[in-house]
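> no FASTA, just this:
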């Protein structure tokens, strides 16, 4: 049994099909089938149930799959650490970044990082925070940037900055005359929120429920600027992080603080506790924290 066979086995399980797995692995389907039969013969167990069109794991196969993934992850971490020591400020890092965060604080981070570390390739994948967590857990990205709180039993969290989320209303809205509002004041409002892939969506819903009511969500979007435009047309109210609104110039909207400040906007890095943190990952984390601190 070798690493190649483990990779083949894991790909078959994920695709649930020999043909699709073989295509992804760039080998022939008969060769892949033969490799799996040889592996099962060597281990003297049946790992795969081939009785249906969709490949399934046997009971022993499920146990083997968990261990195989752990071994493969450990092998990849070992390779990364060896490469890391030999290359230092060379390599690449893949970062999952929600658009609502990227547009507000990461423009300067990305441009200055490229200038300071031209030999490090930076790949940005834009997704909502929920998808960032999913991609990090599955090894599709190296780092995630999310809004706290997070599950710190599963992930390591490194704070970047803290601000607050605020209420955005039409300038003729009755609440526009107030210096501040509470969550309870919004019980009768129609909400325009970022969709469920964003942590802020879940935070707003939770705080409304804590205040004794279920928010009336009229519309959801992945585009914060679209929500602002809807508010400007007096279609409802929204809650957004204050930093992203600093660049908005629209006289039809009014921004109001929420008190008590229950909707803090805490942004930080998310790391998989099972993953090796490479030198280039540390470089990007340190650069980001320093750059954001100088902008505050």
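Here it is on my side, so go on. The shown structure was predicted, so the numbers you read here are calculated from the model rather than taken from an experiment. Numbers count the residues shown, from 1 in each chain.

> can we go C-alpha only for contacts and neighbour counts from here?
OK.

> Buried ones in stretch 234-253, by neighbour count?
Neighbour counts over stretch 234-253 (16 or more other CA atoms under 10 Å) mark 234-245, 253 as buried.

> got it, and stretch 289-296?
Of the residues in stretch 289-296, those buried by neighbour count under the rule 16+ other CA under 10 Å are 289, 291.

> same question, stretch 56-65
56, 57, 61, 64, 65.

> can you check stretch 224-234 too?
Neighbour counts over stretch 224-234 (16+ other CA under 10 Å) mark 224, 227, 228, 230, 231, 232, 234 as buried.

> ditto for stretch 204-223
Quick answer for stretch 204-223 (16+ other CA under 10 Å): 204, 205, 207, 208, 213, 215, 219, 220, 222.

> gap between the two ends of it?
17 Å (CA to CA, to the nearest Å).

> Out of the buried residues of stretch 56-65, which is nearest to residue 108?
residue 65 (42.4 Å; CA to CA).

> Spatially nearest residue to the closest one (excluding sequence neighbours)?
residue 10 (6.8 Å; CA to CA, 6 or more residues apart in numbering).

> among the buried residues of stretch 204-223, which two are most distant?
Pairwise over the buried residues of stretch 204-223, using CA to CA, the maximum falls at 213 and 222, 24.0 Å.

> hmm, back to that, could you list which of the buried residues of stretch 234-253 belong to strands?
238, 239, 240, 241, 253 (DSSP state E).

> second one coming, line it up with the first:
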């Protein structure tokens, strides 16, 4: 049986005759009668008592009528729910974000998205880049905010922006007054860095290796706020972090120095599963993310 046949059944029950029901449904009486006969043949029972002026359900017809009301109601509710989902009145969006981006940019993105689409439940998970790739691939995340290149070939990377890594120090550090330095100036300098598994750390070490320098790693910490807090009270060390880190509140009073020859950079973007479904909410989130970064950069 088809959904339209259930709707025909409900219309007949409301109108009482094939003629009235057919008029309401904008089909011919003969077509409606044929559909009822088709249902009766499929079920092997009569659905209506046709002996009077007004159609009456048989016991089997009454049973099917009750089921038909429930089925049509649930289908209509499902259509409404899907419509609300597509128009962002409801739903859940799960996003994986690397720590550095989560620390300085995500609060603005999340606030904007939630203000525009309050019916969508937003779940932000701070994860390492490899973990984000794994979860996007396994469909545990709707999208990820991470770096290029990726290790997983079945992912698509939509680049959003490129940012430089800077030397960040206490204002009393010997290099704090410089606008820029060659990377070689950091040879033998004491640094505090994110752990080896972090993309920022890998980019910096590749840059240092290319420049044939050997800075002294004094401290490893797995949070940006922790690194910056150490710098507040220690003028003997510096750290290497993305430029927008300086927009964080905890960076107040610290100094940043640009690095050249070479300049370490990383590309931030959205990770999608190749060929995977992209919900309206995930597309809107990516759009807002890009808008917020552009505004953030112009004001920085």
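On my side now, so go ahead. Note that the structure is a prediction, hence the values are computed from the model and not measured.

> still on that earlier bit, go through the buried residues of stretch 56-65 of structure 1 and name the one nearest residue 4 of structure 1.
Distance to residue 4 of structure 1 across the buried residues of stretch 56-65 of structure 1 (CA to CA) is lowest for residue 65, with 14.1 Å.

> Can you name every helix or strand that the longest helix seen in structure 1 contacts?
Taking DSSP state H as the criterion, structure 1 has its longest helix at helix 59-87. In terms of contacts (3 or more CA pairs under 8 Å, 6 or more residues apart in numbering; DSSP states H and E), helix 59-87 of structure 1 is packed against helix 3-15, helix 279-295.

> Which parts of structure 2 are strands?
Remark: strands assigned in structure 2 by DSSP E are 48-49, 56-57, 92-97, 121-126, 143-148, 155-170, 180-182, 190-193, 216-220, 238-242, 254-260, 265-273.

> Turn those strands into JSON lines, including distance to residue 294 of structure 2.
Formatted as JSON lines, these follow (distance: least, CA to CA, whole Å):
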{"stretch": "strand 48-49", "distance to residue 294 of structure 2": "67"}
{"stretch": "strand 56-57", "distance to residue 294 of structure 2": "65"}
{"stretch": "strand 92-97", "distance to residue 294 of structure 2": "18"}
{"stretch": "strand 121-126", "distance to residue 294 of structure 2": "21"}
{"stretch": "strand 143-148", "distance to residue 294 of structure 2": "16"}
{"stretch": "strand 155-170", "distance to residue 294 of structure 2": "9"}
{"stretch": "strand 180-182", "distance to residue 294 of structure 2": "24"}
{"stretch": "strand 190-193", "distance to residue 294 of structure 2": "27"}
{"stretch": "strand 216-220", "distance to residue 294 of structure 2": "31"}
{"stretch": "strand 238-242", "distance to residue 294 of structure 2": "16"}
{"stretch": "strand 254-260", "distance to residue 294 of structure 2": "21"}
{"stretch": "strand 265-273", "distance to residue 294 of structure 2": "13"}
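
> Which stretch among those is buried most, on average?
Most buried of those by mean neighbour count (mean count of other CA atoms under 10 Å) is strand 143-148; its value is a mean of 26.

> how close does that one sit to structure 1?
For strand 143-148 of structure 2, the mean deviation from structure 1 after alignment is 1.6 Å (mean CA distance after the TM-score superposition for structure 1).

> Name the nearest residue to residue 203 of structure 2, ignoring sequence neighbours.
residue 264 (6.6 Å).

> gap between residue 213 of structure 1 and residue 270 of structure 1?
Distance check for residue 213 of structure 1 against residue 270 of structure 1: by CA to CA, it reads 31 Å.
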